[in-house]
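# Here is a sequence together with a model predicted from it:
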Amino acid sequence: MLITVFRLLAKARHARAVHPRGVQTTGELRGFAAPFPQQATVAVRLSKGAGTGQGLPDVLGLALRVPTESGDWDLLLSSTGTGRWTRLVPKFVRRWRDARLGTIAPYRYRGELVWFMAVPDDGELPKRFAVHISGKDAGWRRIAEVAVNPGDSTEAPEAFDPVLTLPPELEMAPRWLAVVRAKAYEGSRRGRRES
């Protein structure tokens, strides 16, 4: 059922089921701790969840394709709260500078549940993000930063997929939600192929 819903939505939009339109470019990542590399060029996509018009509130999205030693990692973040419970809920915002972009669901990494969050600079379209990590306590600490290259925008977007593009040391959690997400992304991929 879920596969069908996301397939039909993607087919109708001729794009991803969610975050259908966006701006894609590159960025320079500097990591301070694992799982991020010390330095890498990353693919970057900025988008709106429902695809609302300019100035209208939406769930903003940031996608990063991060090269790691064991494979590429598609890290997808959406505007959320920052507290222990509010980080689990998408948040509608009007401007990038007001957004805190989190993973919503955690990853299992080295036996622990961890969440990631990106904080943009104050620009209308951000040029830099500070990336943070937290455990169950929502005590955020800075772990990386990404400087966006706005001049590198491309018309041929990457197909970011956190289910298929994930290094083995990271696991989406909890498992039941990972299964749900896998079905949603499968449906979206099918719908895009059919359109």
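Arrived safely, thanks for sending.
# all contacts plus neighbour counts: C-alpha atoms, from now on.
Noted.
# what about Val114, which helix or strand?
Taking DSSP states H and E as the criterion, Val114 maps to strand 112-120.
# what's the spacing between that strand and its chain's center?
Centroid separation for strand 112-120 versus its chain: 10 Å, with Cα atoms, centre = their mean, to the nearest Å.
# Against that first model, consider the following:
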Amino acid sequence: MGMAYSHTMRTKERPIILARGATTALFSAAGLAIGVGFAALGALRRNRPIHSVGTVVPGKLVINTPGAIGATLFDTAGETPLIARLSRSLSWPVDLPDVLGVALRIPGAGPNGGAADLLFASTGTGRITRYILHFHWAEASGPLTTMFPLTGARGNIVFRLDPESRVDYRLAYSRNSGPWIPLGWVSLDAPRESGQRSNNPAGPDDAQLRFRPVGQPLDGLTTPTWLRAARSPAYSLARFTGRTPPGSS
């Protein structure tokens, strides 16, 4: 009877395993296709394929309302230094609205005391619109979210930034597409005011600074398998072709 039960369970689990494998393969193929597109654009620009122009500034993360996320960094009150890169996705050469980006590198926030990266983009904030990119004319003119979820022991987590000024952002999180819960602040050193054009960044960039949200997750949170399958080939190809050649600006 035990053997029959075990065989029945394996039979029931097989379609689930096959479905998961097919889903992962599908997202891997999608990620590869996106990566090829990014690679072509990066080779053309001789720079990052998207968010090619940005400004790198130091700042700090302030947690004054600890959450229940499962990541020590956000579940404990305190201040943590970080590095931020402010950018525009398409980096138009003319005055046009763009998808705004804020990338954060937080030293010591990853597994084994390594750095962790979080990427935010301008989106909506509703249950569905938080997963849809929004275009803005000006910096600090609308909310940004991590858009894609991170998985923890307490569910799927999406983070949100709301600009109070050009340098101060309110930080919140949502669990399993639920309501937004305040966490604290991200405060940055002030870059100068910039224009919309890609040749008019707000301040100095760092061509060697590359963010790796899949490879450098927050301690206690992981990237879902389907998202790793999509992001890994896309980001790898983008980083490879988007490297700034030695001696170039």
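Everything's here; your move. Since the structure is predicted, the reported quantities are computational estimates derived from the model, not experimental observations.
# Do you know the score for how well these two fit?
With the length set by TM-score structural alignment, normalised by the length of the first structure, the two chains reach a TM-score of 0.87; 191 aligned residues with a Cα RMSD of 2.2 Å.
# re the thing from before, what's the mean deviation for the strand holding Val114 of the first structure versus the second structure?
Taken over the aligned residues, the distance from strand 112-120 of the first structure to the second structure averages 0.6 Å (mean Cα distance after the TM-score superposition for the first structure).
# again with stretch 179-188 of the first structure
Using mean Cα distance after the TM-score superposition for the first structure, the mean distance for stretch 179-188 of the first structure is 0.8 Å.
# So what touches that stretch?
2-11, 16-17, 161, 163 (Cα atoms under 8 Å, 6 or more residues apart in numbering).
# about what we covered before: helices or strands up against the strand holding Val114 of the first structure?
Strand 112-120 of the first structure sits against strand 71-79, strand 101-102, strand 107-109, strand 128-134, with contacts defined as 3 or more Cα pairs under 8 Å, 6 or more residues apart in numbering; DSSP states H and E.
# buried sites along stretch 71-79 of the first structure?
For stretch 71-79 of the first structure, burial by neighbour count (16 or more other Cα atoms under 10 Å) applies to 72-79.
# Name the helix or strand for the residue nearest to Pro157 of the first structure when sequence neighbours are not counted, please.
Nearest non-adjacent residue to Pro157 of the first structure, counting by Cα to Cα, 6 or more residues apart in numbering: Gln24, 6.2 Å away. Assigned by DSSP H and E, Gln24 of the first structure belongs to strand 22-31.
# so where is the next helix or strand after that strand in the second structure?
Next in sequence after strand 22-31 of the first structure, counting helices and strands by DSSP H and E, comes strand 39-48. The alignment of strand 39-48 of the first structure onto the second structure (TM-score structural alignment) spans residues 79-88.
# Following superposition onto the first structure, what is the mean distance for that stretch?
By mean Cα distance after the TM-score superposition for the first structure, the fitted stretch 79-88 of the second structure averages 0.8 Å away from its aligned residues in the first structure.
# What is the equivalent residue in the first structure for Leu133 of the second structure?
Here Leu133 of the second structure is matched to Pro90 in the first structure, going by TM-score structural alignment.
# wait, isn't its match in contact with Gly61?
No: in this structure, Pro90 of the first structure is not within contact of Gly61 by Cα atoms under 8 Å, at 10.2 Å.
# okay, those two: which has more neighbours?
Counted by other Cα atoms under 10 Å, Pro90 of the first structure and Gly61 do not tie: Gly61 has more neighbours, with 24 against 20.
# Now do the same for the more buried one: its match in the second structure.
Counting by TM-score structural alignment, Gly61 of the first structure lines up with Gly101 in the second structure.
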